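Colleague: Need a 3D model of the following:
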Amino acid sequence: MEFKSLFTGTLRLFIKRIVTLILFNLVGCLLCFTIVLIPTVMAGLMRGMLRYAREGTEPKFGELLRFDGFLQTLLLMVVGGMAISIGLMLLIVPGVVLMVWWMYALFFIADRKMTFGQAMGASKRMVSDGGFWNHFVVLLILAVLNGLGGGLGGLGVLITAPFGLLLMTNAYLASIREITPENCSL
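Modeller: Just a heads-up that it's a prediction; the model follows:
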């Protein structure tokens, strides 16, 4: 993975629509206060960022309330979240490995309309094919960025969260190959 071009390309896209991206993420975060909408909003954030990164069109706020893939997103969040939590309790390393393997699973649900199991398998395969440590570095950069944003009285997250999501979207797009539901497995 070419980190310099990934970062500079993300920065260029982010600056181009900074206000829209901040508002898109802020509305998404506010909608997540209604727990029932969390899976819908998370998938909508991914769809909006994918469309922006691919086509350059502004994310549409209506994406946040589309219920496409609601059940698959909910299952991914519950099953994946529990597995990662258990892994983190078992000496941290297994949880970190699962986090890296599944970091793109929600993108596969939103982008390719895969089931949660297929998405977890596709994400794991993409991470393994692209080099585990490359994707670990992306996740580490995201954690540091959001930690810095949160450390600035929480207001920095208004900038770091949408930038981080766009960075992760670009990492997904840079890494994706022809991974289909038929050729992925956990």
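
Colleague: use CA for all of it now, contacts and neighbours both
Modeller: Noted.

Colleague: Do a quick rundown of the helices in the protein.
Modeller: Ranges of helices in the chain, per DSSP state H, are 3-16, 18-31, 38-55, 70-75, 81-89, 93-101, 105-112, 116-130, 132-151, 157-175.

Colleague: neighbours around residue 149, how many?
Modeller: 18 (other CA atoms under 10 Å).

Colleague: Could you pull up the contacting residues of it?
Modeller: 155-161 (CA atoms under 8 Å, 6 or more residues apart in numbering).

Colleague: Selection in ChimeraX covering whichever of the residues you listed are buried, please.
Modeller: Buried subset of the contacts of residue 149, written as a ChimeraX selection, criterion 16 or more other CA atoms under 10 Å:
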select :156,157,158,159,160,161
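
Colleague: what's the closest of the contacts of residue 149 to residue 141?
Modeller: residue 160 (10.7 Å; CA to CA).

Colleague: for the helices of the chain, which one sits closest to residue 64?
Modeller: helix 38-55 (4.2 Å).

Colleague: what's the offset of stretch 98-110 from the middle of its chain?
Modeller: Centre-to-centre, stretch 98-110 and its host chain are 7 Å apart (CA atoms, centre = their mean, to the nearest Å).

Colleague: What is the end-to-end distance of that stretch?
Modeller: 20 Å (CA to CA, to the nearest Å).

Colleague: Residues touching that stretch, excluding its own?
Modeller: Residues contacting stretch 98-110 (CA under 8 Å, 6+ apart): 43-44, 46-47, 68-69, 72-73, 76, 80, 83-84, 87, 114-116, 119-125, 127-128, 132, 135-136, 139, 169, 172.

Colleague: another one to check against the first:
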Amino acid sequence: MTERVIPDAGVCLRDGWTLYKQEPWLLSGATILLGVICGVVGLIPFAGALVYPPLLAGLYSMIIRLERGETITISNLFDGFQFFIPLIIASILMSIFISIGLFLLVLPGLYLVIVYGFTNLMIIDKKMDFWPAMEASRKLIHANFWRYAVLAFVLMLICIAGSIPMGLGLIVTVPLCLAAQYRFYRAVS
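Modeller: Modelled structure (predicted):
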């Protein structure tokens, strides 16, 4: 039996970049569309919280399909709405748990931010309900905590750097970071 190799942040970024380069215009266009929709809907109180999780899951869906060699279109950005209820409930629960953890001692909240990192992927990829997806994400990441925490930190820095030029870099860094995260997810799931 061969042992599974857990990639480091550099490998995940390299593989994420390779995946992104397969459809850069489409993935960046979907990211722009996601931003525009969330920006407009965000003007309505609480509406953004109902739109962002399914759209993010849709962007993950595009990356998953691309990695599997399937054809993707901009309409795949809306794939997450097929899982609307689990995505919204997971988003609400994660926000509550993370907020409590941050309020109490900060470190438990940061831990939860990290270990719930695969929840949307589990819902969209494995068609799991919200609680099994949250638990599966927690267990998978906990087993590989430090390696994933390093990746999450690097991805956060990349997104911060992408946001500096008036957010323009995010049209590349967001899909790149999601693809890099997906690479890690595929290696451990």
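
Colleague: thinking again about what came up before, and the contacts of residue 149 of structure 1 as JSON lines, adding distance to residue 107 of structure 1?
Modeller: Formatted as JSON lines, the contacts of residue 149 of structure 1 follow (distance: CA to CA, whole Å):
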{"residue": "155", "distance to residue 107 of structure 1": "26"}
{"residue": "156", "distance to residue 107 of structure 1": "25"}
{"residue": "157", "distance to residue 107 of structure 1": "21"}
{"residue": "158", "distance to residue 107 of structure 1": "22"}
{"residue": "159", "distance to residue 107 of structure 1": "21"}
{"residue": "160", "distance to residue 107 of structure 1": "19"}
{"residue": "161", "distance to residue 107 of structure 1": "16"}
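
Colleague: thinking again about what came up before, show me the one of the helices of structure 1 that comes nearest residue 62 of structure 1.
Modeller: Among those, helix 38-55 sits nearest to residue 62 of structure 1 (CA to CA), with 8.2 Å.

Colleague: distance between that closest one and the chain's centre?
Modeller: For helix 38-55 of structure 1, the distance to the chain centre is 9 Å (CA atoms, centre = their mean).

Colleague: tell me what it is packed against?
Modeller: Helices and strands touching helix 38-55 of structure 1, by 3 or more CA pairs under 8 Å, 6 or more residues apart in numbering; DSSP states H and E, are helix 18-31, helix 70-75, helix 105-112, helix 157-175.

Colleague: Would you mind giving the ones you listed as JSON lines with distance to residue 54 of structure 1 added?
Modeller: Below are these laid out as JSON lines (distance: least, CA to CA, whole Å):
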{"stretch": "helix 18-31", "distance to residue 54 of structure 1": "15"}
{"stretch": "helix 70-75", "distance to residue 54 of structure 1": "22"}
{"stretch": "helix 105-112", "distance to residue 54 of structure 1": "11"}
{"stretch": "helix 157-175", "distance to residue 54 of structure 1": "8"}
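
Colleague: which of those helices is buried the deepest?
Modeller: Of all the helices and strands packed on helix 38-55 of structure 1, helix 105-112 carries the top mean neighbour count, a mean of 23, counting by mean count of other CA atoms under 10 Å.

Colleague: mean distance, that one to its aligned residues in structure 2?
Modeller: For helix 105-112 of structure 1, the mean deviation from structure 2 after alignment is 0.7 Å (mean CA distance after the TM-score superposition for structure 1).

Colleague: Next, the angle helix 116-130 makes with that helix.
Modeller: 110 degrees (axes from the mean of the first three to the mean of the last three CA atoms, to 10 degrees).

Colleague: Run the chain-centre distance for helix 105-112 of structure 1.
Modeller: That offset, for helix 105-112 of structure 1, works out to 9 Å (CA atoms, centre = their mean).

Colleague: Where does it end up in structure 2?
Modeller: Aligning helix 105-112 of structure 1 against structure 2 (TM-score structural alignment) gives residues 119-126.

Colleague: now stretch 8-25 of structure 1
Modeller: Using TM-score structural alignment, stretch 8-25 of structure 1 pairs with 14-31 in structure 2.

Colleague: Stretch 41-51 of structure 1 now?
Modeller: Stretch 41-51 of structure 1 maps onto residues 55-65 of structure 2, going by TM-score structural alignment.

Colleague: What residues of that stretch count as buried?
Modeller: The neighbour-count check on stretch 55-65 of structure 2 (16+ other CA under 10 Å) flags 55-64 as buried.

Colleague: Return the member of those residues nearest to residue 41 of structure 2.
Modeller: residue 55 (12.0 Å).

Colleague: quick one: that closest one from residue 140 of structure 2, how far?
Modeller: Counting by CA to CA, the gap from residue 55 of structure 2 to residue 140 of structure 2 is 24 Å.

Colleague: same thing with residue 10 of structure 2?
Modeller: For residue 10 of structure 2, the distance to residue 140 of structure 2 equals 20 Å [CA to CA].
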